[in-house]
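K.L.:
how would this look folded up:
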Amino acid sequence: MSRPPGQARIEAPVVGLTAGLPGGFRCIAEDPDGDALTYAFDWGRAKAEVSLSERVPSGTAGDVAPVFQTKGQFSARCRAVDTHGQLGAWSEYALFEVHPAPPLDDGKRELTVEVFGHGRVTSTPSGIDCTSTCSARFEVGAEVTLSVEPQPGWRFTGLLRCGTERASQVVRVDHNYHCGAGFARREEQAVEWRQTGASYPSDASWGPDGRLLAVLDQRGSRGGLRIWNAGLGQVARIIHQDSTDIRSVSWGPRDEDLAVGLADGRLALIDPATGAFHQTWSAHAGPVVGLAWYARGNELASVSHPETGGAEVRFWAASSGTESRAPLRTARTLRKIHWSPDGARVALEMAGEQVEIHSLDPWVQVHEVGHGDSFSWSPDGARYAVGSYRNVRVYETATHELQASWFGPWSVSSRMDWSPTQDWLVIVDLVHSLTVLNVNTGRVVANNTEVPPNPLDALGFSAVRFHPVHDSFVAVARRPASVSTFSVDAQQSRLLRHELVAHSSAINATKWSPAGNRLASAGDDGKVRLWGAAGQALATLDGHEGKTVRALGWDASGARLASGGNDGRICLWDVEQGRLTQPPLQMMQRAQGHPPTVAHVALSPDGRTLASAGATLFLTGSMTSVQVWDVASRTELLNIPETDSPVVELGWTPDSQSLIIVYTHAAWDVWNRSSGVLKRVESAPEILTTAALSPDGTRLACSDRLGVSVLDVGTGAVIAETPTWTTQLALAWHPDGSRFSGGGAERLVFDWQVHERGYLLPSVMGAHDSMVLGASWRGDGAVLTTGGADMALVTWRAR
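P.N.:
All right, here's what the predicted structure looks like:
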């Protein structure tokens, strides 16, 4: 009987190869029976075709000279085949590099633009005009303006690696340049529901019926609006301007009277249903920092701070954008403007604890009130209140006579508002205290203090607004970011809080329960939040002492949830009860003073076994370890104190028997729970950024610097692949295993269909405002939920 050849050895060129030119590779092996050998070469990601050498005697090298078109670093291997078809063992991998062909010496450089989604990109000067991928050569140093045009039903999400992200972008072509343009479906078509955080919320304004709430939020250098459906606790729309930022907001007496002030001095009226700016006009030379509607009419007041100092208040007929009254000018800067309900006066909160009340009759003298930190009109305008340190004073509007002076538990009164339905004032301060006060008696109706996790870093409440219909109000704080509604329970003297912000910082993990009735999300704010299938808030789980939570994992029943994070703990939750099932497990500390960060957790489908992977950071690098426990006894079943490289995926097979531990160097260990055997599987060497185990446990979806691929768990072979320069940070399989989705550094949410012929068909599902960090399909396969560094939790409809 013929025996197979021995293991082969491969020799790769020492110097790099050039794309389009042949390169030399050599393989050698010996056959125990002396049979002649043919050598087969596997080129990994560099080339799909296998190369075969001429047949040579045993122990003689066989040469091939392949031509590669793909540029980059790759690995190759070879094996021997004897005359009987017996296969020898593969050689070790040999690394090689393919360099681009030298550019034409014509004084030009190539600009390549790749379109993601559906849209068109053109350039000035001409050359780029495409809806997929196109290239053009421009003179060195040329400044090329890229312009974009989304297809109907799609929106432009930004230029990728082209510089700053605006609708029109100038690229200086000093070298060969490859960048992209992102397009995603319009959110009203693509989004099932959305929860979101807030970066730096500063003001809020209710819609006239109290159904919608507009919150002004400073996102980095850009100010925008988040429109909440407060009853559902979900964000209905996010609105911003590409060319400038939003600095102020006020909602008038009609739904369509949503006004914003812009940094470039313009005023705009927005349709809250579509986010469209349906009317704009120039109002000031500088940013519009304040707005107020006349409650019964069609007039709008705007505030700006001129460079010469003080404040400028101008009045507008909103229907025409023309001035309706003479402007007001003050010597001091203005913090807030309040228009009286009857339209006869405006009250200005000034710097220096002063309130100025201006009659719009030019012949009436300005009235000043000292020691005023905050102000509010009564609903009928017959009275007004002025707040200061531990004190609120109530005045008659017509005479400015003091009617009452009440003292309370607040500190400096940063903001207050008068209820339209009760004789109540709500007063908020800089130490996160909220007080509801009966204006007529001075009795404290309810009081609450929201102590932030880091009080020394907190900024207190920046806005408070009573609901126009109900006995509730919204309070907004800049840092830590919060947008909360409070119901007033007067009989129990308490405030019932409902937080609208999903997470106050980046969302690192999202995970649907197998049945699809609950979604878990976790992030840098240290919280694990549970949501219903329709996006309703169910519970908040606090078990990580405010430290970042990075990983989540369900059992098959959906009754238990595991979470892990920067505190090195792994918490196991009973989600029905909202409590821990046992004290947290702690990953072993590998170095004194260096607690591990839990990056991955995996609870076996039967709920009996819990696995975690953690990284210990040092000044010189990091060390990753893996631990597995029996849940019932808390006995350690596996301990890998130091892995070969960081872990990018930890997943169980459906039968709970095998744990797959995937490493960044494109290898993985398969641990059998029953036998304790650890088996290594290797694929072509690469640097993986993320990976996801398929629902049946047989395939891995992977992302690396060359593209996205599907690998066989048992052999490491490539099943399907597609090249891309985008970097994926989170991947998730569809429940039926026919596709997987995710996103990463480029903010786009992709979907890849796995085709039997070995390729992946990509499409764009949506987009975040920042990096995509988590992804999970719901059990019915109807929606995908992603979380990102923009604090958004978005559920996308499958197409």
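K.L.:
from here on, just use CA atoms for contacts and neighbour counts.
P.N.:
OK.
K.L.:
name the nearest residue to Leu262, ignoring sequence neighbours.
P.N.:
Ile246 (4.6 Å; CA to CA, 6 or more residues apart in numbering).
K.L.:
elements contacting the helix or strand in which Gly290 is found?
P.N.:
Taking DSSP states H and E as the criterion, Gly290 maps to strand 288-293. Judged by 3 or more CA pairs under 8 Å, 6 or more residues apart in numbering; DSSP states H and E, strand 288-293 is in contact with strand 246-251, strand 258-262, strand 299-304, strand 334-339.
K.L.:
out of the ones you listed, flag the one nearest Ala745.
P.N.:
Nearest to Ala745, of all the helices and strands packed on strand 288-293, is strand 246-251, at 25.9 Å by CA to CA.
K.L.:
quick one: that closest one to chain centroid distance?
P.N.:
With CA atoms, centre = their mean, to the nearest Å as the basis, strand 246-251 stands 24 Å off its chain's centre.
K.L.:
from the rest of the structure, what touches that strand?
P.N.:
The contact list for strand 246-251 (CA atoms under 8 Å, 6 or more residues apart in numbering) reads 203-208, 214-216, 222-225, 240, 257-263, 287-293.
K.L.:
over to stretch 774-782?
P.N.:
For stretch 774-782, the surrounding residues in contact (CA under 8 Å, 6+ apart) are 507-516, 729-736, 741-743, 783-788, 797-798.
K.L.:
these in strands, which ones?
P.N.:
507-512, 729-733, 741-743, 783-788, 797 (DSSP state E).
K.L.:
before we move on, back to that, so can I have TSV of the helices and strands packed on strand 288-293 showing mean neighbour count?
P.N.:
Output for the helices and strands packed on strand 288-293, formatted as TSV (neighbours: other CA atoms under 10 Å):
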stretch	mean neighbour count
strand 246-251	26
strand 258-262	26
strand 299-304	25
strand 334-339	21
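K.L.:
JSON lines for the ones you listed, including distance to Gly651?
P.N.:
JSON lines is the format used below for those (distance: least, CA to CA, whole Å):
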{"stretch": "strand 246-251", "distance to Gly651": "44"}
{"stretch": "strand 258-262", "distance to Gly651": "48"}
{"stretch": "strand 299-304", "distance to Gly651": "56"}
{"stretch": "strand 334-339", "distance to Gly651": "54"}
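K.L.:
next up, for comparison:
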Amino acid sequence: MLKVWEPESIESTRGEYGIISGRLNDIAWDGESQRVIAVGDGREQFGRCITADSGNSVGEIIGHSKSVNAVAMKPQRPFRAATVGDDGNMVFYHGAPYKFNNKSAQHTGFVLGAAYSPDGSSLVTVGADKRIQLYDGKTGEPTKEIGQGEHSGSIFAVSWSPDGKKFVTASADQTVKLWDVDAGSVVQTWKFGEDVSVGDQQVGVVFVPGRSDGLIISLSLAGNLAYLTEGKPEPARVVYGHGKSITALSIGSDGKGADLWSGSFDGRVCHWDVNSGIATVVDGQAHTNQVSQFATADGKVLSAGWDDTLRIVDESAKTFLGTSIKLQAQPKGVSAANGLVYVATYSGVSVYSGEKLVSEQSFDFTPGAIAASGSFVAIGANENSVRIYNASSNGKLEEVKSLSNPTGTISALAFSKDGSHLAAGNSVGKIYVYSAGSWELVADRWSAHTARVTSIAWDDTGAYAANAHKDGVNGVAWVEGGRVASAGGDANVKIWKVQNLP
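P.N.:
All right, here's what the predicted structure looks like:
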């Protein structure tokens, strides 16, 4: 699906158009901002050219036998376009309407990127064969190859400078290179990572238009954005974040909500400054699989992951500490109280003091969620109940109450900050609130969702609880200023202003 957005508003689209029956890999506008070509990996065709305002077809994208990876459109009349793909071809079109003109097979492998110079005189393509090929922008005829032997890995992307005298390339060899087009030589190279690192492969790059400082932004496979300027050997700034779905979210252990911790499907853990929105990737040995849940206490972040480990982050240093703690089974949740850490797994609950295992307990049910406050430990059971335990100083759990939840399996638990209430969310979107100690049901009408509740967070007063459900939101947290942070499947952390609460 291709969405064309109104330039003055991010809330509305000019149109939504089905292009191909598969993934779209690239899009390009013509010089009049009226036509768009979108290409990708379809079953019957690999791209379409449409008008941006109506979606009407204004040409056909043919000539490829495999997935099309990139498209470039000449910005001036007479209009031209080029597409490149896994079949090793550059296909050239005359427009508009855009029709097949010729194809060129200068590359010997996948062709991954294409770009027109600002004046339309030259076209450049790059590919997995490390080749940089130039063409006449009007005829599509090959003119010269440059940069033989400079890149040692596939070249994923290319972008021209605003003056058309240079372009920049991004490669799997973990470098970004700036080129002088006429000389055919490298002006500057930026290298990312000291050792071989898949995450440091540079998979995208762009000369930022409309700027006088020649800013270049490159994208790594790990999702980092580096701000580069000619003449400066180091990035002026690196923007970190997540490239995969965020699966865990928590505020810092001080409870003030000025800091956020997020974990994602690929095991990355990030710290966020709430006011600036700037993220830092936690250093050290990270999880090798999905981060399941966080607990925070005493300046530490306790991270449970689907690599069946519990890892500890020093909040001030933003670094993983020591060695990971191997868990008995895949974790379902983690919580901390009174100096003890409780990890619920498919096989039971393990209790830790620091990095030392002090207690293990198995049950006749499978835990689905866990929350601790003071000496109370609540465990969501797979048979539609919440089991309440009293924890001794050495982590032994003694059951004191079983709370029935007839509508669904318990999927999320959270105590209010003062420990006076327990909220339990289930698999059908219902949330029940109990009074801690007496365990009487005090609220059962929280039913805004129709899907599994994945996360619950109480505000400082204990009067309100924010919750997330499986429709793309995996974590919520109250942050400073009475705002709510959410994170989910789109790999974004969003801060929401809360208004009109009763």
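K.L.:
can you calculate the TM-score here?
P.N.:
With the length set by TM-score structural alignment, normalised by the length of the second structure, the two chains reach a TM-score of 0.74; 462 aligned residues with a CA RMSD of 4.5 Å.
K.L.:
hmm, back to that, so how far is the strand holding Gly290 of the first structure off the chain centroid?
P.N.:
Mean-position distance between strand 288-293 of the first structure and its chain equals 30 Å (CA atoms, centre = their mean).
K.L.:
hey, where'd the helices end up in the first structure?
P.N.:
187-190 (DSSP state H).
K.L.:
alignment lookup: His467 of the first structure to the second structure.
P.N.:
Matched across to the second structure, His467 of the first structure falls on Val208, judged by TM-score structural alignment.
K.L.:
in contact with the residue lying closest to Phe376 of the second structure once chain neighbours are set aside: list those residues for me.
P.N.:
Spatial nearest neighbour of Phe376 of the second structure, chain neighbours left out: Asn390 (4.9 Å); criterion: CA to CA, 6+ apart. Neighbouring residues of Asn390 of the second structure by CA under 8 Å, 6+ apart: Ser375, Phe376, Val377, Leu397, Glu398, Glu399, Val400.
K.L.:
just those now: which is nearest Pro78 of the second structure?
P.N.:
For the contacts of Asn390 of the second structure, the nearest to Pro78 of the second structure is Val377 (71.7 Å; CA to CA).
K.L.:
could you check the distance from the closest one over to Gly437 of the second structure?
P.N.:
Val377 of the second structure sits 11 Å away from Gly437 of the second structure, going by CA to CA, to the nearest Å.
K.L.:
of these two, who's got more company?
P.N.:
Taking other CA atoms under 10 Å, Val377 of the second structure and Gly437 do not tie; Val377 has more neighbours (22 against 14).
K.L.:
ok so, going back, what's in contact with the strand holding Gly290 of the first structure?
P.N.:
247-252, 259-267, 299-305, 335-339.
K.L.:
swap in stretch 183-198 of the second structure?
P.N.:
With CA under 8 Å, 6+ apart as the criterion, stretch 183-198 of the second structure contacts 146-147, 172, 174-180, 200-201, 221, 230-231, 233-234.
K.L.:
do that again at 6 Å, thanks
P.N.:
Ile146, Gln174, Thr175, Val176, Lys177, Leu178, Trp179, Asp200 (CA atoms under 6 Å, 6 or more residues apart in numbering).
K.L.:
inside strands: which ones of these?
P.N.:
Ile146, Thr175, Val176, Lys177, Leu178, Trp179.
K.L.:
surely the third one and Ala170 touch.
P.N.:
Meaning Val176 of the second structure. Yes - Val176 of the second structure is within contact range of Ala170, at 4.6 Å (criterion: CA atoms under 6 Å).
K.L.:
ok, now which ones touch the residue nearest to Gly241 of the second structure when sequence neighbours are not counted?
P.N.:
Using CA to CA, 6+ apart and skipping the chain neighbours, the partner closest in space to Gly241 of the second structure is Ala279 (6.0 Å). The contact partners of Ala279 of the second structure, by CA under 6 Å, 6+ apart, come to Tyr240, His271, Trp272.
K.L.:
residues touching the residue lying closest to Val181 of the second structure once chain neighbours are set aside, list them.
P.N.:
Residue nearest to Val181 of the second structure in three dimensions, not counting chain neighbours: Lys166, with 5.3 Å by CA to CA, 6+ apart. By CA under 6 Å, 6+ apart, the residues touching Lys166 of the second structure are Trp179, Asp180, Val181.
K.L.:
show me which of these is closest to Leu357 of the second structure.
P.N.:
For these, the nearest to Leu357 of the second structure is Trp179 (56.9 Å; CA to CA).
K.L.:
neighbours of that closest one, how many?
P.N.:
22.
K.L.:
do I have it right that it meets Thr169?
P.N.:
No - counting by CA under 6 Å, Trp179 of the second structure stays clear of Thr169, with 8.0 Å between them.
K.L.:
could you identify which of the contacts of stretch 183-198 of the second structure has the most neighbours?
P.N.:
Going by other CA under 10 Å, Val176 tops the contacts of stretch 183-198 of the second structure with 30 neighbours.
K.L.:
and Tyr389 of the second structure, what pairs with it in the first structure?
P.N.:
Under the alignment (TM-score structural alignment), Tyr389 of the second structure pairs with Asp669 of the first structure.
K.L.:
I'd say its match and Gly676 touch.
P.N.:
No - counting by CA under 6 Å, Asp669 of the first structure does not reach Gly676; the two are 11.8 Å apart.
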